[in-house]
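Chemist: Sequence and predicted structure, then a few things I'm wondering about:
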Amino acid sequence: MKLNEPEHAAPDDAVARRDVEPVICYPTATLPAVDLTAYRAARDGWRKIAETLVPPRDARTFRVPAGHFFRIVSVEGPQVGDLNLWHEADLTERFYSGKTRALHGTHLSTGDRLWSCLPFLRPMATITDDTLDWYGFDRFGGSVHDVIGTRCDPYTNRLLSGGDYHFCCHSNLIRALAQAAGIGMDEAERHVHDVLNVFMCTGFTRDTGQYFMKATPVRPGDYLEFFAEIDLLGALSACPGGDCASEHSSDAATCHPLLVEVYAPANKPHGWRPAEPNAYSRRHGM
C-alpha cells in the first residue's frame, strides 16, 4: 500500500528538481519510416483468406503469412482482447511489449509497430488502421490499445482473492497455444507473454500512479488492422472482463466474441521486404 504522505522532508531545492525538463529515452526519428500510403495501397484487390471467431472468456490462435494483413474486429458488443504474437517458425521470438512501449508510448495506434524480443528486435507487425484513433487521451489520462497492462492471470487472482479462476487471459492463451503448437501446458506457459490490450481503455491515476481501466469505447464494427512484417502465429483472448468497466477475471461481466480476419493482398506494398533480425553482432564486448 502506498503512503498518503511522504516520510521525508523535501530539500530546499525540491521545486527546481521537479522542474527539470524530461528527455525522451528512445528518440525514434532514426527508425525506418512507415510508408502508410504504400501499405494502404496494397489493400486494393485484397481478399479475405481466413477468419477466426474467438469465443467469450476463451482464446484462439491464427496464422498470418508475412506480407498479409489481419484485423481484430468487434462483432457483437464492447469487448477487449489480449494479443500475443510469435514468429511462426520460432516461439522464442515473441512480441516485446516493454520495448514497444519504450519506442512508441503507452498506447498504440496507426503507424506504430509491434517489436519482437531480444536478440531479434525487429518489427513483427505494423498497425495500418485503427477505427478508435479518434479517442486520443481522455481527461483521466486514459486511452485505448495499451502496452502497460500485463494480462489478467490466475496467480494474481489467487493473490488478491484467495480463489482459483481458470479463464483469465493468461490461461486462455496457454490453452490455445498448447493446442495450436502441439506442446504441453507447461511449455506453452513459458511462451505466453505480456500483451497488446486491444480495445482496452487504460491509464495511470494522477495521484497514486496506479494502473486503471474503464469501459472501452469500442463499438460493433470497430477494428484494429495490422500488416504482418514476418510470418506470425497469433493468439487472442476475449478477456473475461468484457468491456472492463468494473472487473475482470470473473463470470460476472457481460462478454462478447471477437473476430480475427486475415487478408491476402494482390500485390505487396511497394518496396516492402520481410523484416530481418536486428543486425547487432551479439559479441557483448567479448
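Modeler: Cool, the structure landed.
Chemist: C-alpha only now, for contacts and for neighbours.
Modeler: Fine.
Chemist: what number of residues lie near residue 180?
Modeler: Residues within reach of residue 180, counting by other CA atoms under 10 Å, total 15.
Chemist: Name all residues that make contact with it.
Modeler: For residue 180, the contact set (CA atoms under 8 Å, 6 or more residues apart in numbering) comprises residue 61.
Chemist: Shouldn't it be within a helix?
Modeler: Yes. Residue 180: assigned to a helix according to DSSP: H, G, I helix; E, B strand; the rest coil.
Chemist: how near is it to residue 134?
Modeler: Taking CA to CA, to the nearest Å as the measure, residue 180 falls 35 Å from residue 134.
Chemist: Then residue 249?
Modeler: To residue 134, residue 249 is 29 Å away according to CA to CA.
Chemist: more crowded one of these two?
Modeler: Per other CA under 10 Å, whichever of residue 249 and residue 134 has more neighbours is residue 249, with 23 against 7.
Chemist: element containing the more buried one?
Modeler: Taking DSSP states H and E as the criterion, no element holds residue 249; it sits outside all helices and strands.
Chemist: Centre-most residue in this protein?
Modeler: Note on the chain: the residue nearest the mean C-alpha position is residue 196, at 1.0 Å, using CA atoms, centre = their mean.
Chemist: Would you check that it makes contact with residue 72?
Modeler: No. The pair residue 196 and residue 72 does not pass the contact test of CA atoms under 8 Å, sitting 11.7 Å apart.
Chemist: Helices along this structure, start to end?
Modeler: Under the criterion DSSP state H, the chain carries helices at the ranges 14-18, 36-41, 97-104, 154-161, 169-181, 185-191.
Chemist: let's bring in a second one:
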Amino acid sequence: MKPQTPRFAPPKDADKRRKISPVICYPPNACIEADHGAIADLRNEAKHIKTVTVPARDAACVDVPAGAFFRILSVQGPQVGDLNLWNKVDLQEKFYSGKTRALHGTHLSTGNRMWSSFPNLRPMATIVDDTLDWYGFDEFGGSVHDVIGTRCDPYTGRLLSGGNYHNCCHSNLTRALAQHCELSFMDAEKHVHDVLNVFMCTGFTRDTGQYFMKASPVRPGDYLEFYAEIDLIVGLSACPGGDCGQEHTSDVAQCYPLEIEIYDPGAQARAMHKTPPKSAYDQSHGQG
C-alpha cells in the first residue's frame, strides 16, 4: 500500500508530469485474432459429451482436445472458480496470466485469448461466450473474470494467520493435477500457476491501489465458455471463498460446486483445426 502522506515534496512541474497522456503498452490490433466465424460454425456443430462436477472447496481436471469447447457453469449458487490450463502433452507449457493481462487487460471476456508461458507464447484457449459480459466495470472499478489475482494458497495463509488451510485453490489444484497425471504432490505443485479468476469480481482501490474483491454477480446458469486452441488439461478449483463477498479462504463462506461441460464438434471437424504455432523467437537472447 502506498503511504498516505508523501515524504518528499513534489517538483514544480508535478501537475504537468501527472497530466502526461498514457500509452497503451500492447496495441490490441498487434495480436493475431482468432477466426471467430469459423469457431462459431464449429460451435453450432458441437454436441455436449461430458460434464465434470467440481465439488465445493475442491478441484478437478479434465482433458479437452484442440478444436473442442469447454464451459464453466454456475449450477447451484454464487461461486467463483480458479482456472489453470496446461498443454496436455507438456505440462511445462501452461497459462501465463501476467502476459495475458498485459495483452488484453485486467479482466477477460468474449474474444480474449489465454496465452501460454515462455518460450511458446501462443493462444491456449479463446473465450467465445460470457453471460456476465453485461457487468462491465462498476463504480468501484470492479469487473469479473480477472487475471490480476493469483490464487488463494497455504503459504500466504500461513504467513497471515499462522495456521494451515488445505482447501485453498493452490492446494486443490495441486491435488487434482497430481491425481489426473499420476504425479506426486511435490511434482504436481511445480506446475500449478496463477489463474483466471472465473466469475470473481475484483479491482484495485483508487486511493491506495489495493486489490479488492466483492460479491460476485454470478447466478446459477451463468457460464464462461472457451474454445481449446491446443490439446489441454483444464483444472478448476471451486474457491473456498464462495462468491468472495466476505471471506477469501475459509470454511465459513457458503460455497457451491461448479461444472465443466465439454462440447465436441466431432473428430473430423477437430482435424481441420489449425493449432497456433509456438513463438518464432530463436531463444538466442543475443548470443546467436
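Modeler: That came in fine, so what should we check first? Remember, predicted model here, so these are calculated numbers, not experimental data.
Chemist: Tell me which residue of the second structure lines up with the residue nearest to the centre of the first structure.
Modeler: Using TM-score structural alignment to pair residues, one finds that residue 196 of the first structure aligns to residue 196 in the second structure.
Chemist: dump the residue contacts of its match.
Modeler: Under the criterion of CA under 8 Å, 6+ apart, the neighbours of residue 196 of the second structure are 82-84, 97, 145-147.
Chemist: Would you mind putting those residues into JSON lines with distance to residue 237 of the second structure and neighbour count alongside?
Modeler: Below are the contacts of residue 196 of the second structure laid out as JSON lines (distance: CA to CA, whole Å; neighbours: other CA atoms under 10 Å):
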{"residue": "82", "distance to residue 237 of the second structure": "5", "neighbour count": "27"}
{"residue": "83", "distance to residue 237 of the second structure": "7", "neighbour count": "23"}
{"residue": "84", "distance to residue 237 of the second structure": "9", "neighbour count": "24"}
{"residue": "97", "distance to residue 237 of the second structure": "16", "neighbour count": "24"}
{"residue": "145", "distance to residue 237 of the second structure": "14", "neighbour count": "26"}
{"residue": "146", "distance to residue 237 of the second structure": "15", "neighbour count": "25"}
{"residue": "147", "distance to residue 237 of the second structure": "15", "neighbour count": "25"}
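Chemist: quick check, nearest of the residues you listed to residue 200 of the second structure?
Modeler: Within the set of those, residue 145 lies nearest residue 200 of the second structure; the separation is 5.6 Å, counting by CA to CA.
Chemist: so how far is residue 24 of the second structure from that closest one?
Modeler: According to CA to CA, residue 145 of the second structure and residue 24 of the second structure sit 21 Å apart.
Chemist: Same check on residue 43 of the second structure?
Modeler: With distances taken as CA to CA, residue 43 of the second structure is found 33 Å from residue 24 of the second structure.
Chemist: What of residue 2 of the second structure?
Modeler: To residue 24 of the second structure, residue 2 of the second structure is 24 Å away according to CA to CA.
Chemist: Could you do residue 254 of the second structure as well?
Modeler: As for residue 254 of the second structure, its distance to residue 24 of the second structure is 40 Å (criterion: CA to CA).
Chemist: Could you do residue 203 of the second structure as well?
Modeler: Taking CA to CA as the measure, residue 203 of the second structure and residue 24 of the second structure are separated by 19 Å.
Chemist: More neighbours: these two, which one.
Modeler: Comparing residue 203 of the second structure with residue 24 by neighbour count (other CA under 10 Å), the higher total belongs to residue 203, at 24 against 9.
Chemist: I'd guessed the more buried one sits against residue 142; true?
Modeler: Yes. With contacts counted by CA under 8 Å, residue 203 of the second structure reaches residue 142, the gap being 4.4 Å.
Chemist: Mutual contacts of the two, please.
Modeler: Overlap between the contact sets of residue 203 of the second structure and residue 142, as judged by CA under 8 Å, 6+ apart, is given by residue 213.
Chemist: so which of the helices of the first structure gets nearest residue 7 of the first structure?
Modeler: Closest approach to residue 7 of the first structure among the helices of the first structure (CA to CA): helix 14-18, 14.8 Å.
Chemist: In the second structure, what range does that closest one match?
Modeler: Aligned by TM-score structural alignment, helix 14-18 of the first structure corresponds to residues 14-18 of the second structure.
Chemist: which residues are contacting the matching stretch?
Modeler: Applying CA under 8 Å, 6+ apart, stretch 14-18 of the second structure turns out to have no external contacts.
Chemist: That one: average distance to aligned residues in the first structure?
Modeler: Between stretch 14-18 of the second structure and the aligned residues of the first structure, the post-superposition mean distance stands at 0.4 Å (mean CA distance after the TM-score superposition for the first structure).
Chemist: Counting neighbours, what do you get for the spatially closest residue to residue 194 of the second structure that is not a sequence neighbour?
Modeler: On the basis of CA to CA, 6 or more residues apart in numbering, the spatially nearest residue to residue 194 of the second structure that is not a chain neighbour turns out to be residue 150, at 4.8 Å. Other residues near residue 150 of the second structure come to 17 when the count uses other CA under 10 Å.
Chemist: Show me what residue 150 of the second structure aligns to in the first structure.
Modeler: Counting by TM-score structural alignment, residue 150 of the second structure corresponds to residue 150 in the first structure.
Chemist: ok, its match to residue 138 of the first structure distance?
Modeler: Separation of residue 150 of the first structure from residue 138 of the first structure (CA to CA) stands at 22 Å.
Chemist: With residue 180 of the first structure instead?
Modeler: Residue 180 of the first structure sits at a distance of 38 Å from residue 138 of the first structure (criterion: CA to CA).
Chemist: so residue 231 of the second structure makes contact with residue 66?
Modeler: Yes. Counting by CA under 8 Å, residue 66 is a contact partner of residue 231 of the second structure at 4.5 Å.
Chemist: Just the strands from the first structure, written as ranges.
Modeler: Taking DSSP state E as the criterion, the first structure carries its strands at 47-54, 59-64, 69-74, 81-87, 90-94, 113-115, 123-130, 143-146, 196-204, 211-214, 223-228, 232-238, 258-264.
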